[in-house]
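S.K.: Next one to model:
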Amino acid sequence: MEAFVSFLDSAGEGMAPWIDTGKFPTLVAILAYAAVMFVSQAAAKRGVHIPIRRIAGLDALDEAIGRSTEMGRPVLYVPGIDEIKEIQTIYSMMILRHVARKTAEYGTDLIVPVKDSVVMAFAEEAVKQGCQDAGRPDAFIADNVRYLSNEQFAFCAGVAGIMNRERPAANIMLGMFFAESLILAETGYESGAIQVAGTAKQHQLPFFVAACDYTIIGEEYFAVTAYLTREPGLLGTIRAADVIKGIAIALLLVGVALATYFADVEGETWFTTFQRLYG
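M.R.: As a prediction, the model looks like this:
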């Protein structure tokens, strides 16, 4: 093995090593994660139950839609401001389909402002599919999926205008947000709407936490999507992440224990010092 590693490190005169042997732990971690993920996905596809803890933000979605129905006012859903290639936007489209199904079941209007023309096409399809899932294809209103502007703060102003003019009883903001997050959250708070927000963008979470009734924080955002869709790929990914985290924590604890046990201070280890003092 040592000869093989030496060959890789010295391969090609004047050339960089083929493999950086110092990164083998990273390779092992990636392979372990991939193995657990594929096994979990296969188990989910076979029908094995993979439990996901229900979180408050998920319950809040149904509560917000129910409140809008009782008040006879629309639901506003903002899927973030990034492009469809952004993973948070893709997840937001999945959640939008669930929200559209619920609003169609309750007969409540759903307004979806978007910043990107491609996202608009995906949002229209998500809302349409949600209405069909509810058995109410007639509930789909194309004009309620609105392209406002591809400029960040022009879009923000447009959404704030919808909040003030049409007075939605529930504001749901899920996706990638940037500097506009505080403006949207404050405007929604001033309008008196119940607000559910979520993002994996850590810099914007404090604003949502301060101004919204419910906030889906970080990885919870992706767990919500997996819970709603029950997609085997999503379930497997979440389970794999949890397993790897557990393994990492266990390795850290073992490492701390071993480092403490074999620590060499002034020629003595922790164990020999303990024996000398208390043995």
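
S.K.: From now on I want contacts and neighbour counts done on CA atoms only, so please keep to that.
M.R.: Will do.

S.K.: so how far is residue 156 from the residue nearest to residue 159 when sequence neighbours are not counted?
M.R.: Sequence neighbours aside, residue 113 is the residue nearest to residue 159 in space, at 6.8 Å (criterion: C-alpha to C-alpha, 6 or more residues apart in numbering). Residue 113 sits 10 Å away from residue 156, going by C-alpha to C-alpha, to the nearest Å.

S.K.: Tell me which of the two has more neighbours.
M.R.: Between residue 113 and residue 156, residue 113 has the larger neighbour count (other C-alpha atoms under 10 Å), namely 26 against 20.

S.K.: Remind me what the helix or strand containing the more buried one packs against, helices and strands.
M.R.: Using DSSP states H and E, residue 113 falls within strand 110-114. Contact partners of strand 110-114 among helices and strands, from 3 or more C-alpha pairs under 8 Å, 6 or more residues apart in numbering; DSSP states H and E: strand 75-78, strand 145-147.

S.K.: Which one of these lies nearest to residue 13?
M.R.: Residue 13 lies closest, by C-alpha to C-alpha, to one member of these: strand 75-78, at 56.5 Å.

S.K.: Any chance you could list what contacts that closest one?
M.R.: The set of residues external to strand 75-78 that reach it, using C-alpha atoms under 8 Å, 6 or more residues apart in numbering, is 65, 68, 96, 103, 108-114, 168-175.

S.K.: how about this one, so we can line them up?
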Amino acid sequence: MLKKLFFITIILLLLFFPCFISFAQQLPAFLIPPTEFKAFDTPNDAGETVSLTWPTSPSDASDVFYIIYIDKDKNGTFEKEVIRIKSNTSYRTSVPEIYGYKKGNGDYHYVQINLRKIFNGEVSDKRLVYYFKLAMAAGDNKIILDTIASASPRANWLHTKKINNFVIMIILSAIILYFIVHARRNPDMFLRKIGGLDAVDEALGRATEMGKPVLFVHGLTGMGNISTIAATSILGRIARKIADYDANLKVVNNDPIVMSVSQEVVKESYLEAGRPDAYNPDNVFLVASEQFPYVAAVSGIMTREKPAANFFVGYFYAEALILAETGATTGAIQIAGTDAYTQLPFFITTCDYTLIGEELYAASAYLSREPMLMGTLRAQDVGKGLLIIVLLLGTILASFGFEYITHLFDAF
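M.R.: You can find the predicted model right below:
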């Protein structure tokens, strides 16, 4: 008997379960509205937005929505809906530039209303007050809060949350100016050693003694690339020393603009050395405009003329290994410098010395010993040291729960 009752009960449940579900869906949702609703002018903006915030509700769920209405009249109808969001989204944690990094920010909702978009680009210059109402909806049920929030948008002259960036800029600028002045007073100011640059005199001296040319190879990028600009600056320093040594310099190019700039740079270096008659414009020439024809031509020059020193300076691609291997087979001293990290392994393994990354940019200051360049380079090293100290200090403090220093460099 009990078994029959059990099976009958199961059958009835299976038959009437869809009805129970349908009935449950028709029941009114139990909504608990937020306890407060506030509006305020969004700080650090151009006066086009208003911010709204309210605490979370126990009824927040993925199928519950918050609806915000706007009106220019406090006693208006509030029929214009400006935004509808899910109740489990949009928290104060998304705007640390306003509320910071407090743990309680996750207990409050936050939305930003762009008035210019709502009113089709018309935002009054009279600083009108805008009124907002908040509604909570789930299915066909909706609760509208009695609270009316109001705010008037105002433009701000200063973005206060960017003060940290301004202070950092002032500190770094002061360090740079200090070391520029210091370099002018002390021409022999210490700069950290760069092995590849210390070997430049050795390479040029060897070429002079052997009576063989020095080959300078640009990368494949144009004058708009920062590495090419750095390469032409290094070329000027090398050309000046070659003019003093009365050696032979050959500069190969694959871009006509880079070739023209290189010719002027080398010519100016010979003038500075007091030997304009020794300058030969034919030694700075265009080889080819395509990648691998350029590589084949330069490799042929290295094979035939066997220069005593090869300089590969600039931005390189797949041709890097071919050029460096060809130069290595001729027995030349090879010095490379590039910020192309994909080609650095090939230069490191095939060249005698390699300038890695930003050492390429430091080379002109290192070789010229000009006060402005030296001061800037020294200031960069000091700035890096300060950043390392801040990183270590921030790591230690964050490990003990003090995370404020980790946000000093935030760029809002």
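
S.K.: Residues touching the helix or strand that the strand holding residue 113 of the first structure is followed by, excluding its own?
M.R.: Once the chain leaves strand 110-114 of the first structure, the next helix or strand it forms, by DSSP H and E, is helix 117-133. Contact with helix 117-133 of the first structure is made by 83-84, 93-94, 96-102, 104-105, 112, 114, 137-140, 142, 145-147, as judged by C-alpha under 8 Å, 6+ apart.

S.K.: The strand holding residue 113 of the first structure aligns to what range in the second structure?
M.R.: In the comparison with the second structure, strand 110-114 of the first structure aligns to the range 249-253 (TM-score structural alignment).

S.K.: Average offset of the matching stretch relative to the first structure?
M.R.: Averaged over the aligned pairs, stretch 249-253 of the second structure sits 0.6 Å from the first structure after superposition, using mean C-alpha distance after the TM-score superposition for the first structure.

S.K.: Off-centre distance for that stretch?
M.R.: Chain-centre distance of stretch 249-253 of the second structure: 35 Å, with C-alpha atoms, centre = their mean, to the nearest Å.

S.K.: Mean deviation, stretch 381-394 of the second structure versus the first structure?
M.R.: Mean for stretch 381-394 of the second structure is 1.5 Å (mean C-alpha distance after the TM-score superposition for the first structure).

S.K.: so where is that stretch in the first structure?
M.R.: Counting by TM-score structural alignment, stretch 381-394 of the second structure pairs with residues 242-255 of the first structure.

S.K.: Which residue in the second structure aligns with residue 190 of the first structure?
M.R.: Applying TM-score structural alignment, one finds that residue 190 of the first structure aligns to residue 329 in the second structure.

S.K.: which part of the first structure lines up with the top strand by length along the second structure?
M.R.: Using DSSP state E, we find that the single longest strand of the second structure is strand 130-138. Under TM-score structural alignment, strand 130-138 of the second structure has no counterpart anywhere in the first structure.

S.K.: just checking, what packs against the following helix or strand past that strand?
M.R.: The C-terminal neighbour of strand 130-138 of the second structure among helices and strands, as given by DSSP H and E, is strand 141-144. Contacts defined by 3+ C-alpha pairs under 8 Å, 6+ apart place strand 141-144 of the second structure against strand 130-138.

S.K.: for the strand it packs on, packing partners?
M.R.: strand 65-71, strand 141-144, strand 149-151.

S.K.: what angle do that strand and strand 65-71 make?
M.R.: Following axes from the mean of the first three to the mean of the last three C-alpha atoms, to 10 degrees, one obtains 150 degrees for the angle between strand 130-138 of the second structure and strand 65-71.

S.K.: List the buried residues of the helix or strand harbouring residue 255 of the first structure.
M.R.: Secondary structure from DSSP H and E places residue 255 of the first structure in helix 232-261. Across helix 232-261 of the first structure, burial judged by 16 or more other C-alpha atoms under 10 Å covers 232-240, 243-244.

S.K.: from those, which is closest to residue 277 of the first structure?
M.R.: residue 244 (39.7 Å).

S.K.: Spatially nearest residue to that closest one, not counting backbone neighbours?
M.R.: Using C-alpha to C-alpha, 6+ apart, the closest residue to residue 244 of the first structure is residue 33 (6.4 Å).

S.K.: wait, is that neighbour part of a helix?
M.R.: Yes - under DSSP: H, G, I helix; E, B strand; the rest coil, residue 33 of the first structure falls within a helix.

S.K.: C-terminal to the helix holding residue 255 of the first structure, what's the next element?
M.R.: strand 264-265.

S.K.: quick one: the helix or strand that comes right after that next one aligns where in the second structure?
M.R.: Next helix or strand after strand 264-265 of the first structure toward the C-terminus (DSSP H and E): strand 268-269. When the second structure is aligned by TM-score structural alignment, strand 268-269 of the first structure has no counterpart there.

S.K.: any residues touching strand 268-269 of the first structure, and which ones?
M.R.: Applying C-alpha under 8 Å, 6+ apart, the contact partners of strand 268-269 of the first structure are 261-263.

S.K.: Residue 173 of the second structure: neighbour count?
M.R.: 13.
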